[in-house]
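Engineer: turn this into a structure:
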Amino acid sequence: METSKVYYTDLRTSPTSNLLDKMERLVKRAGIEQLPLKDSFVAIKIHFGEPGNLAYLRPNYAARMANLLRNNGAKPFLTDCNTLYSGRRANAVDHLQNAMENGYNPISAQCQVIIGDGLKGTDCREIPLNGEYCAAPKIGTAIADADIIISMNHFKGHEQAGFGGALKNLGMGCASVAGKLELHSASQPKIDTESCIGCNICVKHCAHDAVHLNAGRKAEIDYAKCVGCGQCVALCQYDGAIMGDEDTS
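Structural biologist: Coordinates of the predicted model:
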């Protein structure tokens, strides 16, 4: 396999060159205009940001990308799939409202916003890959139907993987709710009873009612209900909830 070329730029600007100009020059240098863009549906895979959070790409970057693609004859759209965990990105109605509040709408982003796996995360396509851990990932239909996919992502810290970036944006982000459940199936958390102080935070915030406190005021997980989303691990400040030995993240 040919070694990929990686292009970088810095954040320095001048009166005649802003950050959006630099991004456009960067992707052109990387060869975006060499793609078969004319009349192609181009999915710009992006993270619309959690409600109340500011750690996401500004919509004007997406708008510049959409305009560049459209000027080359493409039909671009912004997309992401629903989340496995409960929240305002778990269904298309709330997800779109959240995207609009964070500035991703047809006016500011200058292209349509489509939730990749539909209203409840059930609209998906199985893509046979014969992978070791996942033989046929379940990908949101709008993304699977696209002719070209472009990843626009920020980097973020993650309690299991260290950092999430382009690979997570595509590998996990393009999966439907059912696909995310399958990908998390080997990463169910467990309770370290010595560290658990019975604070009840994991019980309150488990969207699937899979955690409860036992008679000894220690958390217990009902694995018949647990979907492996890792929310309890992320919330626990005392390392009472940790990822299990079979975690493949």
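Engineer: switch to C-alpha atoms for all contacts and neighbour counts from now on
Structural biologist: Will do.
Engineer: can you tell me the closest non-neighbouring residue to the most centrally placed residue in the chain?
Structural biologist: Computing the C-alpha centroid of the chain and ranking residues by CA atoms, centre = their mean puts residue 173 first, at 3.5 Å. Of all residues not flanking residue 173 in the chain, residue 81 sits nearest, at 6.2 Å (CA to CA, 6 or more residues apart in numbering).
Engineer: and the one you found, what does it touch?
Structural biologist: The neighbours of residue 81, taking CA atoms under 8 Å, 6 or more residues apart in numbering as the test, are 115, 116, 117, 118, 121, 140, 173, 174, 175, 176, 177.
Engineer: also residue 217?
Structural biologist: 197, 198.
Engineer: what about the residue nearest to residue 173, distance to residue 225?
Structural biologist: 22 Å (CA to CA, to the nearest Å).
Engineer: taking the contacts of residue 81, tell me the two that lie furthest apart.
Structural biologist: Comparing all pairs in these by CA to CA, the longest separation belongs to 118 and 173, at 13.8 Å.
Engineer: C-terminal to the longest helix that the chain contains, what's the next element?
Structural biologist: Using DSSP state H, we find that the single longest helix of the chain is helix 59-71. Sequence order places strand 75-80 as the next helix or strand after helix 59-71, per DSSP states H and E.
Engineer: contact partners of that next one?
Structural biologist: Counting by CA under 8 Å, 6+ apart, 39-48, 62, 66, 69-70, 111-116, 143, 173-174 sit against strand 75-80.
Engineer: that older thread, buried stuff in the longest helix of the chain?
Structural biologist: Residues of helix 59-71 classed as buried: 59, 61, 62, 63, 64, 65, 66, 67, 68, 69, 70 (neighbour count, 16 or more other CA atoms under 10 Å).
Engineer: out of those residues, who's nearest residue 236?
Structural biologist: For these, the minimum distance to residue 236 (CA to CA) is 32.5 Å, reached by residue 59.
Engineer: so where do the strands sit in the protein?
Structural biologist: 41-45, 75-80, 112-115, 124-126, 138-140, 148-151, 156-158, 162-164, 189-191, 211-213, 219-221, 241-243 (DSSP state E).
Engineer: next, the angle strand 41-45 makes with the longest one.
Structural biologist: Direction vectors for strand 75-80 and strand 41-45, defined by axes from the mean of the first three to the mean of the last three CA atoms, to 10 degrees, enclose an angle of 30 degrees.
Engineer: run the chain-centre distance for strand 75-80.
Structural biologist: 14 Å (CA atoms, centre = their mean, to the nearest Å).
Engineer: that one vs helix 59-71, what angle?
Structural biologist: Going by the same axes, to 10 degrees, strand 75-80 makes 150 degrees with helix 59-71.
Engineer: any of the contacts of strand 75-80 buried? List them.
Structural biologist: Here, 16+ other CA under 10 Å leaves 40-48, 62, 66, 69-70, 111, 113-116, 143, 173-174 buried among these.
Engineer: following up with a second sequence; could you model it the same way so I can compare the two?
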Amino acid sequence: MRPRVFFTNFRANPKKNLLEKLRTLYLRAEFDKVFDESDRVAVKMHWGEKGNTSFIPVPFVRTILDEVKKSSQNVFVTDTNTLYTGERKNAIENIRTAAHNGFTLESLGTPIIVADGLIGTDSVEVEINKDYIKRAKIAGSIFHSTGMVVISHFKGHMLFSFGGAIKNLGMGCATSAGKQVLHSDVKPSVDPESCKGDSICIRHCPVKCISLGEDKKAYIDQSRCIGCGECIVVCPHRAIPENWKTASEPLQCKTAEYALAAVSNKQGKVIYFNFLMNITADCDCCDWSDNRLAPDIGILASKDPVAIDAASIYLFNKAPISPLSVMEKHQGAVDKLKALRPKIDYTILLRHAEYIGLGSRNFELIEIN
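Structural biologist: Next up is the predicted model:
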């Protein structure tokens, strides 16, 4: 049987607001039958960097939490520390950033825990023996939870082409050491003709492997680069191009395998929400948010992470392109993600996730309005 993906659009009226539609979605997906009072439920999400404004708003998250707590009171909201520089590279800064963006115990009614501890070392090795990953380094609080709610903001991404449930699971549940394993094949380089020598990439590099040469052009020391991709994102001149060649495939395949490791001890106890709103070209890890690529589409719910991501892409491709966005020049594109980042084959992530048994791309879409 094809995995079911439930969908409600963002239309609302005086009789039913969006939060009420979200509650209906929760019940129609039969998520109220997933957890019981003995479960420790991790709610995995991304609360955004400081300066980012496109992350999922607090009221939507609070609504889901209130429904989960009808089954179990042992619920916590969580994310992990980052590999790149920014405001979330340790638990102290991470929780401060969450609060800055409105995510607190008071606003959520639920504690916030950074899943891999103070400095990203709270780790459990999970044996999966797949093609790329034999043992995955999963954040301790994720591993020790007995159930999980994965709340993902669907958007573009500079390394994967899109970010959704699989990326939220795979990259988002890895410890810092695990993230280094995932990124190890990504080695960007600078286009000297486009480089302006303004040192923005140097200031943002977490391992200080970028320097200016005598010609005032940036150079990346490949032997020290950890492949986090932050330099690609912060360069305003596009001088560090997304030219992955062979790097993209192992990155995506490893991430799918880490996603499998994150849920391997929670069979039947994981539910997924994808929010197709504020769909920007780049990740919520950026400390800015560009104009949205398409109008707000809706909310999806499923028990299958591959199906919910495949359905999200399907709905995004059906949506009109927003004017005054970076997608404006791609009017009429059949595959918007491919038009946005033509050098990245995002289907690798979905195909490998399906191949290893994480889920199925062959979904049944059930609209609830």
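Engineer: from the contacts of residue 81 of the first structure, which land in helices?
Structural biologist: residue 177.
Engineer: just the contacts of residue 81 of the first structure now: which is nearest residue 156 of the first structure?
Structural biologist: residue 173 (13.5 Å).
Engineer: tabulate the contacts of residue 81 of the first structure (TSV), appending distance to residue 76 of the first structure.
Structural biologist: Listed next are the contacts of residue 81 of the first structure as TSV, based on distance: CA to CA, whole Å:
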residue	distance to residue 76 of the first structure
115	14
116	13
117	17
118	18
121	21
140	16
173	18
174	16
175	20
176	20
177	23
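Engineer: which of the contacts of residue 81 of the first structure lies closest to residue 35 of the first structure?
Structural biologist: The closest of those, once distances to residue 35 of the first structure are taken by CA to CA, is residue 174, at 20.9 Å.
Engineer: the closest one pairs with which position in the second structure?
Structural biologist: Under the alignment (TM-score structural alignment), residue 174 of the first structure maps onto residue 173 of the second structure.
Engineer: wait, its match sits on residue 262?
Structural biologist: Yes - Residue 173 of the second structure lies in contact with residue 262 (CA atoms under 8 Å); the separation is 6.4 Å.
Engineer: okay, and the common contacts of those two?
Structural biologist: With CA under 8 Å, 6+ apart, residue 173 of the second structure and residue 262 have common neighbours 138, 142.
Engineer: residue contacts, the nearest residue to residue 38 of the first structure once chain neighbours are set aside?
Structural biologist: Ranked by CA to CA, 6+ apart and with sequence neighbours excluded, the top spatial neighbour of residue 38 of the first structure is residue 73, at 4.2 Å. For residue 73 of the first structure, the contact set (CA under 8 Å, 6+ apart) comprises 37, 38, 39, 40.
Engineer: residue 45 of the first structure versus residue 73 of the first structure, what's the distance?
Structural biologist: In terms of CA to CA, residue 73 of the first structure sits 19 Å off from residue 45 of the first structure.
Engineer: what do you get for residue 138 of the first structure?
Structural biologist: To residue 45 of the first structure, residue 138 of the first structure is 16 Å away according to CA to CA.
Engineer: from the opening residue of stretch 198-206 of the second structure to its closing one, how far?
Structural biologist: OK, stretch 198-206 of the second structure end separation, CA to CA: 17 Å.
Engineer: hmm, who's touching it?
Structural biologist: Under CA under 8 Å, 6+ apart, the answer for stretch 198-206 of the second structure is 83-85, 208-212, 218, 230-232, 234-235.
Engineer: residue 28 of the second structure: which of those is nearest?
Structural biologist: Nearest to residue 28 of the second structure among the contacts of stretch 198-206 of the second structure, counting by CA to CA, is residue 83 at 37.5 Å.
Engineer: return the residues in contact with the closest one.
Structural biologist: 89, 176, 179, 180, 206, 228.
Engineer: which of the residues you listed show up in the first structure as well?
Structural biologist: For these, the aligned pairs still in contact in the first structure (both residues aligned by TM-score structural alignment, their matches' CA atoms under 8 Å) are 89, 176, 179, 180, 228.
Engineer: I'd like those residues laid out as JSON lines, including neighbour count and distance to residue 247 of the second structure.
Structural biologist: Formatted as JSON lines, those follow (neighbours: other CA atoms under 10 Å; distance: CA to CA, whole Å):
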{"residue": "89", "neighbour count": "19", "distance to residue 247 of the second structure": "24"}
{"residue": "176", "neighbour count": "27", "distance to residue 247 of the second structure": "19"}
{"residue": "179", "neighbour count": "27", "distance to residue 247 of the second structure": "15"}
{"residue": "180", "neighbour count": "16", "distance to residue 247 of the second structure": "14"}
{"residue": "228", "neighbour count": "24", "distance to residue 247 of the second structure": "12"}
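Engineer: so which of those residues are in helices?
Structural biologist: 176, 179, 180.
Engineer: which residue numbers in the first structure does stretch 347-358 of the second structure align to?
Structural biologist: So stretch 347-358 of the second structure sits over no part of the first structure, by TM-score structural alignment.
Engineer: how about that stretch: buried residues?
Structural biologist: Buried residues in stretch 347-358 of the second structure (16+ other CA under 10 Å): 348, 349, 350, 351, 352, 353, 354, 358.
Engineer: the residue lying closest to the third one once chain neighbours are set aside: what secondary structure?
Structural biologist: Pointing back at residue 350 of the second structure there. For residue 350 of the second structure, ignoring the flanking residues on the chain, the nearest one in space by CA to CA, 6+ apart is residue 306 at 6.3 Å. Look at residue 306 of the second structure: counting by DSSP: H, G, I helix; E, B strand; the rest coil, its state is helix.
Engineer: and residue 306 of the second structure, how far from residue 192 of the second structure?
Structural biologist: For residue 306 of the second structure, the distance to residue 192 of the second structure - CA to CA - is 39 Å.
Engineer: quick one, which of the two is more surrounded?
Structural biologist: residue 306 (28 against 15; other CA atoms under 10 Å).
Engineer: aligned against the first structure, show me the partner of that one.
Structural biologist: Match for residue 306 of the second structure (TM-score structural alignment): no aligned residue.
Engineer: is residue 306 of the second structure in contact with residue 353, as I believe?
Structural biologist: Yes - contact criterion CA under 8 Å: residue 306 of the second structure and residue 353 qualify, at 6.8 Å.
Engineer: just to revisit the earlier point, ok, which pair from the contacts of residue 73 of the first structure is furthest apart?
Structural biologist: Spanning the widest gap among the contacts of residue 73 of the first structure are 37 and 39, at 6.2 Å by CA to CA.
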